[in-house]
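1. using only what follows, build the 3D model:
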Amino acid sequence: MPLIDVSGLERTFVVRRRAGFVRRTRSEVRAVHDLTFSVETGEMVGYIGPNGAGKSTTIKMLTGILVPTAGSLRVAGLDPSRQRTQLAQRIGVVFGQRTTLWWDLPLRDSFELLRKIYRIPDARYRENLDRFVELLDLGDQLDTPVRQLSLGQRMRGDITAALLHDPEILYLDEPTIGLDVVSKGRLREFLRALNAERSTTLLLTTHDLQDIEALCDRVIVIDHGTSVYDGSLGGLHAQGGSSRTLVVDLVDEGPPIDVPGAWVRKVEGPRQWLSFPTEASAAPVVAAVAAAYDVADLSIQEPDIEDVIRDLYSRGA
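-> This next block holds a predicted model:
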């Protein structure tokens, strides 16, 4: 049985709007519609979509915060809304724009409170805390009140708090929002190590597609509350019709390069841009160019995932 099993999931909200001095109208907004997917133990899955697509609503149903309107949902063999207490021991959640830490307490005290809430054995708590503090570079911030931490430090504290009880599943909702490049890199390295060492399952929602490319082998794209793509990053590029680019610097200017399997997209003096299918190997194209032309330099540019996602949304709309 998959660790996360979602089938035909629906969630609607009732919205009341003013239609006069005392009159109100009532309408239903469908946030999630006929959503079906499953996640196996140890997978790192990117869950992406535009604002209002239903990502956060899905996470809230997976954690038991919201009750589905229809469909079936099991997480670690449990019904999230009916067995929320049992499920809380097996999941960790980080919402990038909210914190689970106590604002005026030192970071260390927040961790101690969570130890008591989750009833974590002392030895296990000390081992986890020491490990995460080292990996996330939080040693100098343990005695600092949460309100005095930078956004990056607070985010690393939130992730530590979510993992102290050894959850099987980690939900991350915009975990790198507002972080600088260094903090993002450190966080990505930590998550990769966590997955490799403990097989922690990761479901990541984010607008930073570099997070997805750095961490996830599988992507679920959601739009208007339903899945429009579920598969590998490579498959997403193929579906979007994207291409890779070979940038060729010739020794001298010349006519457009003509080699099998590629086509010239742009020419500027001795530099030419050749496109070829994403799923194709670059080796034959590079070899053909090098054999037939005087080449000064070569480089390969990978397709921009943001363009692929944008094209997928526009075709869906």
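2. drop to CA atoms for contacts and neighbour counts, all remaining ones
-> OK.
3. shouldn't residue 108 be in contact with residue 146?
-> No. Counting by C-alpha atoms under 8 Å, residue 108 does not reach residue 146; the two are 9.5 Å apart.
4. of these two, who's got more company?
-> Legend: neighbour count by other C-alpha atoms under 10 Å for residue 108 and residue 146, higher for residue 146 (24 against 18).
5. look up how far residue 99 lies from the more buried one.
-> From residue 146 across to residue 99, the span is 10 Å (C-alpha to C-alpha, to the nearest Å).
6. list residues touching both of those two?
-> Counting by C-alpha atoms under 8 Å, 6 or more residues apart in numbering, the contacts common to residue 146 and residue 99 are residue 154.
7. before we go on, could you also do this sequence so I can check it against the first one:
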Amino acid sequence: MLSIEARGLTKDFKIVQSREGMKGAFRDLFDRKYRTIRAVDEIDLGIQSGEIVGYIGENGAGKSTTIKMLTGILQPTAGELKVNGFDPHREREQFVRTIGVVFGQRSQLWWDLAVRESFRLLKKLYGIPDEKYHAHLDRLTEVLEMGPLLEQPVRKLSLGQRMRCELAAALLHQPSLLFLDEPTIGLDVLVKENIRRFLKQINQEYGTTILLTTHDLSDIEALCHRVVMLDKGTIIYDGGLTELSRQWGGGPRLYLELEEEWDLTTLQGFTKDITAEWQHVGDRCYRVLLTGDNPSVSEVLSRVVPHASVKEIRIEEATTEDIVRRIYQEGVPNA
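-> Modelled structure (predicted):
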């Protein structure tokens, strides 16, 4: 079953095209000219129930606009959209009871109230029965270690403490779909790890579908098996992290420090049958890029060691951040 189903989803914005100078500004008061900007361009997106999906892109790629359409804040200009079986904008009242939303830079808690009082207000807003509310809050309090925080005003919480409470607030009504926008922004490593562990747990325990938007690709690597990449309002990649690395990672990079200098042509000759590219990167240091369909470090070493003495070996795999940066700088390979 699909939690999110979008077909040809499009959003245009009409903005004022200002004229230059004081005279132009005066004319704009009475005769405005507009131009249309397409923020999201006919995207197709399907997310199965229970998936954790990373939704990434550079600033201005259309991520926030997409999320606002998916959560019912904005109405699409064109296309078809169903989220949890609802039209998010037209059936907003019923729809919002099925989702939770956490924005890393915005709060849904009342600043001067104790955390527990904010939770009680949310309980009334969502119409959660007492028994269900108390049982679920106890569970969230235990897993997120919020016990000492419940009686404190939100304004006195640290960023990490507030984010734990924001997650609990978004999950009080046990939504089937959770939207996370930069949930770990500004948090230290330990707090990030705790939040990631919690998100995995609720996904496994309740089958909660999670759509994660972030610039921190370590969150994507820790939580998501699937990533959707957006650029200029269109989806340029939708698939698994493993496939992303295999197709566009460029293969592993082998760094060798040899006992003596070697000519690159000679070294290239040792590995001419296994698609390896040699580069000189320093005094007696070489980088070997393995670009074949099934690159093997051991095969490179088996051809080099009988001829050259190897002093040190280091192997590096391209990180998700490296791959994404390459795609945005160079464009989609083989597109």
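8. work out the TM-score between the chains.
-> The TM-score (TM-score structural alignment, normalised by the length of structure 1) is 0.89; 316 aligned residues with a C-alpha RMSD of 2.6 Å.
9. what segments of structure 1 are strands?
-> For structure 1, strands defined by DSSP state E occupy the ranges 4-18, 24-39, 44-48, 70-75, 91-95, 169-173, 201-205, 218-223, 226-232, 243-250, 263-268, 271-277, 295-301.
10. once aligned to structure 2, how far is the first one on average?
-> Overlaying structure 2 shows strand 4-18 of structure 1 at a mean distance of 1.2 Å from the equivalent residues (mean C-alpha distance after the TM-score superposition for structure 1).
11. OK, contacts around residue 233 of structure 2?
-> By C-alpha under 8 Å, 6+ apart, the neighbours of residue 233 of structure 2 are 38, 39, 40, 41, 43, 61, 62, 63.
12. actually, residue 135 of structure 1.
-> Shown in contact with residue 135 of structure 1 (C-alpha under 8 Å, 6+ apart): residue 190.
13. just give me the match in structure 2 for it.
-> In structure 2, residue 135 of structure 1 lines up with residue 143, judged by TM-score structural alignment.
14. from residue 214 of structure 2, how far off is the corresponding residue of structure 2 for residue 244 of structure 1?
-> In structure 2, residue 244 of structure 1 lines up with residue 252, judged by TM-score structural alignment. As judged by C-alpha to C-alpha, residue 252 of structure 2 and residue 214 of structure 2 stand 26 Å apart.
15. who's more crowded, these two?
-> For residue 252 of structure 2 versus residue 214, neighbours defined as other C-alpha under 10 Å are more numerous around residue 214 (22 against 18).
16. show me what that one aligns to in structure 1.
-> Under TM-score structural alignment, residue 214 of structure 2 pairs with residue 206 in structure 1.
17. its match is in contact with residue 47, isn't it?
-> Yes. With contact defined as C-alpha under 8 Å, residue 206 of structure 1 and residue 47 form a contacting pair (7.4 Å).
18. make JSON lines from the strands of structure 1 and add distance to residue 163 of structure 1 to it.
-> Formatted as JSON lines, the strands of structure 1 follow (distance: least, C-alpha to C-alpha, whole Å):
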{"stretch": "strand 4-18", "distance to residue 163 of structure 1": "18"}
{"stretch": "strand 24-39", "distance to residue 163 of structure 1": "19"}
{"stretch": "strand 44-48", "distance to residue 163 of structure 1": "16"}
{"stretch": "strand 70-75", "distance to residue 163 of structure 1": "17"}
{"stretch": "strand 91-95", "distance to residue 163 of structure 1": "6"}
{"stretch": "strand 169-173", "distance to residue 163 of structure 1": "8"}
{"stretch": "strand 201-205", "distance to residue 163 of structure 1": "12"}
{"stretch": "strand 218-223", "distance to residue 163 of structure 1": "22"}
{"stretch": "strand 226-232", "distance to residue 163 of structure 1": "27"}
{"stretch": "strand 243-250", "distance to residue 163 of structure 1": "38"}
{"stretch": "strand 263-268", "distance to residue 163 of structure 1": "48"}
{"stretch": "strand 271-277", "distance to residue 163 of structure 1": "41"}
{"stretch": "strand 295-301", "distance to residue 163 of structure 1": "37"}
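19. out of these, flag the one nearest residue 125 of structure 1.
-> Closest to residue 125 of structure 1 of those, according to C-alpha to C-alpha: strand 91-95, at 15.0 Å.
20. where in structure 2 does the closest one fall?
-> Strand 91-95 of structure 1 corresponds to residues 99-103 in structure 2, going by TM-score structural alignment.
21. how close does the matching stretch sit to structure 1?
-> Mean for stretch 99-103 of structure 2 is 0.8 Å (mean C-alpha distance after the TM-score superposition for structure 1).
22. residues contacting that stretch, please?
-> By C-alpha under 8 Å, 6+ apart, stretch 99-103 of structure 2 touches 166-167, 170-171, 175-183.
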